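A.B. asks: attaching a predicted model along with its sequence, questions to come.
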Amino acid sequence: MMGRSHALSGWCAGLAVAPLVGLTSVAEMVPFAAATAGYALLPDLDHQGASAARLLGPITRLVSGAVRAFSGVLYRLTKGPRDEEGTGKHRHATHTLVAAVLLGFLAASLGDRGKWAVLAVAVTGFVLAADVLGDWVVLAVLAAAGWSVTGVGPGPSVADAVQAGLTQIGGWIGAAVAVGMFVHCLGDSLTRSGCPWLWPLPIRGETWYEIRLPRPLRFSTGHWFEHVVIVPILTVGGVLLLPGAVQLLQHLFDATTVWLAGQS
């Protein structure tokens, strides 16, 4: 499983997409990115060994079994003449752009019902992300809310900031779900198995055509390349995309340059 890579790529994508949908404050961007990180793990609910399937024990295992069964039936009903004779249970129904868009619209409709609906969808993403990346994800959300009210004097609390951020996110929580799931598909397209995220578009006689990189560029799940190259790059990117991070680094660089000049 590429759990850590998927979650980190979701985090980066969330931070990059948030400003595009008008979410620009720290209290909005960080919860949005945390939710996107969690939903970047959701497609692997069709694998019983994935973190999403093991998260709540027998409950999520039961859901995983239902998802696998549905995916298998859908595969048999829609496979093309050149699709392989597989079960269609893993990397199929949940690993498509169609699934990402549909679940995104569902989450968006829930998000339009108010901050508590947004909270329910967002917390699900937070829990999924924290299970793979660690509790720092939840702490980051609380810290972002705390940062947003620092220096404003008496009045809004961290809880108020969290609620305000969720209210501003609103139906855009659906974008976090859709973007997270699609980023997962793109990540799987880097591997040797590929990902059929363009279903049901027929390609070369296959409706479940696996999109993947040219053969020399592919790697296996869990390969050293993922841990040594991809995870570090995503980690650095996830820090640099935080609001104000680049400016802070620039200030530190300028201050260091001035200090070194004074020492010479």
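C.D. replies: Sure, I can see it.

A.B. asks: switch to C-alpha atoms for all contacts and neighbour counts from now on
C.D. replies: Will do.

A.B. asks: mind listing the helices for the stretch 151-264 of the chain?
C.D. replies: All helices of the stretch 151-264 of the chain, identified by DSSP state H, counting those that start in this stretch, fall at 158-169, 173-188, 224-225, 231-240, 245-263.

A.B. asks: with respect to residue 47, which of those helices lies nearest?
C.D. replies: Between residue 47 and the helices of the stretch 151-264 of the chain, the shortest gap by CA to CA is with helix 173-188, which sits at 13.7 Å.

A.B. asks: presented hereafter is structure B, for comparison with structure A:
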Amino acid sequence: MNGRAHALMGAITQAPVIALTGDIPTGIGLVLLATAAGLAPDLDHRGRTLPKKLLGPLGRPVSWLARAASSVAREATATGPDRSSWAWYQANRGIHPDHRALTHTTAAAIMAGVFTGVVALMLGWTPLAGLAVFMGWMSQVLSDGCTSMGVPLLWPLKVKGRRWYMVSFMRLRSGASSDWWVAWAWTGAFSALAVVLY
């Protein structure tokens, strides 16, 4: 999916949180965090919005580190069926196995959220910052899970003998107008939830 759709989906996850707390100034900070977190899983792809456009000269090394971490995690936890599926992807689809790997897991979203929440508490800010990062991060993971490539949503748990099992909910083509249909449906759902909670 494209960066603007991911940013929108990350931002809108905070509408229900703002509706519940009623704290607009804090809510603006949470929206900014969730927007960045909605782009963060694509750190493993140096051509995407966050590493290429928003991080400037730091984009390439940060992207390299994300891919390296994915590669280490993949090699350390892969099963035999995982290895044969990566060979197929590389040979037949030109997909690098370290994109949509570690950064596109629920585990990564949880770790990023917990880390952010702890840092926020240490700095005297709301622990909702951790929730904002988790929700924004998961918005990208779940939306990328709507594409035909899918995401390793449940890593490190095994699914069908594979830890890196690619979950795909809808099989949409990434980069097409379907990106916006998913983004607008997501936005509508979170907006409706905010109205109900308000």
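C.D. replies: Done, it's in. Given the structure is predicted, the values throughout are model-derived calculations rather than measurements.

A.B. asks: still on that earlier bit, among the helices of the stretch 151-264 of the first structure, which is nearest residue 97 of the first structure?
C.D. replies: helix 173-188 (6.2 Å).

A.B. asks: can you name every helix or strand that the closest one contacts?
C.D. replies: Under the contact criterion of 3 or more CA pairs under 8 Å, 6 or more residues apart in numbering; DSSP states H and E, helix 173-188 of the first structure touches helix 3-17, helix 26-39, helix 97-111, helix 115-133.

A.B. asks: now the helices of the stretch 151-264 of the first structure in a markdown table, with distance to residue 41 of the first structure and mean neighbour count?
C.D. replies: Output for those, formatted as a markdown table (distance: least, CA to CA, whole Å; neighbours: other CA atoms under 10 Å):
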| stretch | distance to residue 41 of the first structure | mean neighbour count |
| --- | --- | --- |
| helix 158-169 | 21 | 20 |
| helix 173-188 | 7 | 28 |
| helix 224-225 | 20 | 12 |
| helix 231-240 | 15 | 16 |
| helix 245-263 | 26 | 11 |
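
A.B. asks: I'd like these as CSV, with distance to residue 98 of the first structure appended.
C.D. replies: Supplementary listing: those in CSV, determined by distance: least, CA to CA, whole Å:
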stretch, distance to residue 98 of the first structure
helix 158-169, 23
helix 173-188, 9
helix 224-225, 30
helix 231-240, 26
helix 245-263, 34
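
A.B. asks: which ones are touching the alignment partner in the first structure of residue 167 of the second structure?
C.D. replies: For residue 167 of the second structure, the aligned residue in the first structure is residue 211 (criterion: TM-score structural alignment). If a contact means CA atoms under 8 Å, 6 or more residues apart in numbering, then residue 211 of the first structure has 189, 194-198 as its contacts.

A.B. asks: hang on, the earlier thing: ok, and which of the helices and strands packed on helix 173-188 of the first structure has the densest surroundings?
C.D. replies: helix 26-39 (a mean of 31; mean count of other CA atoms under 10 Å).

A.B. asks: remind me what that helix packs against, helices and strands.
C.D. replies: helix 3-17, helix 115-133, helix 136-149, helix 158-169, helix 173-188.

A.B. asks: that older thread, residue 11 of the first structure: which of the contacts of residue 211 of the first structure is nearest?
C.D. replies: Lowest distance from residue 11 of the first structure to those (CA to CA) belongs to residue 189, with 18.2 Å.

A.B. asks: any idea what the closest one aligns with in the second structure?
C.D. replies: Residue mapping for residue 189 of the first structure onto the second structure gives residue 145, with TM-score structural alignment as the criterion.
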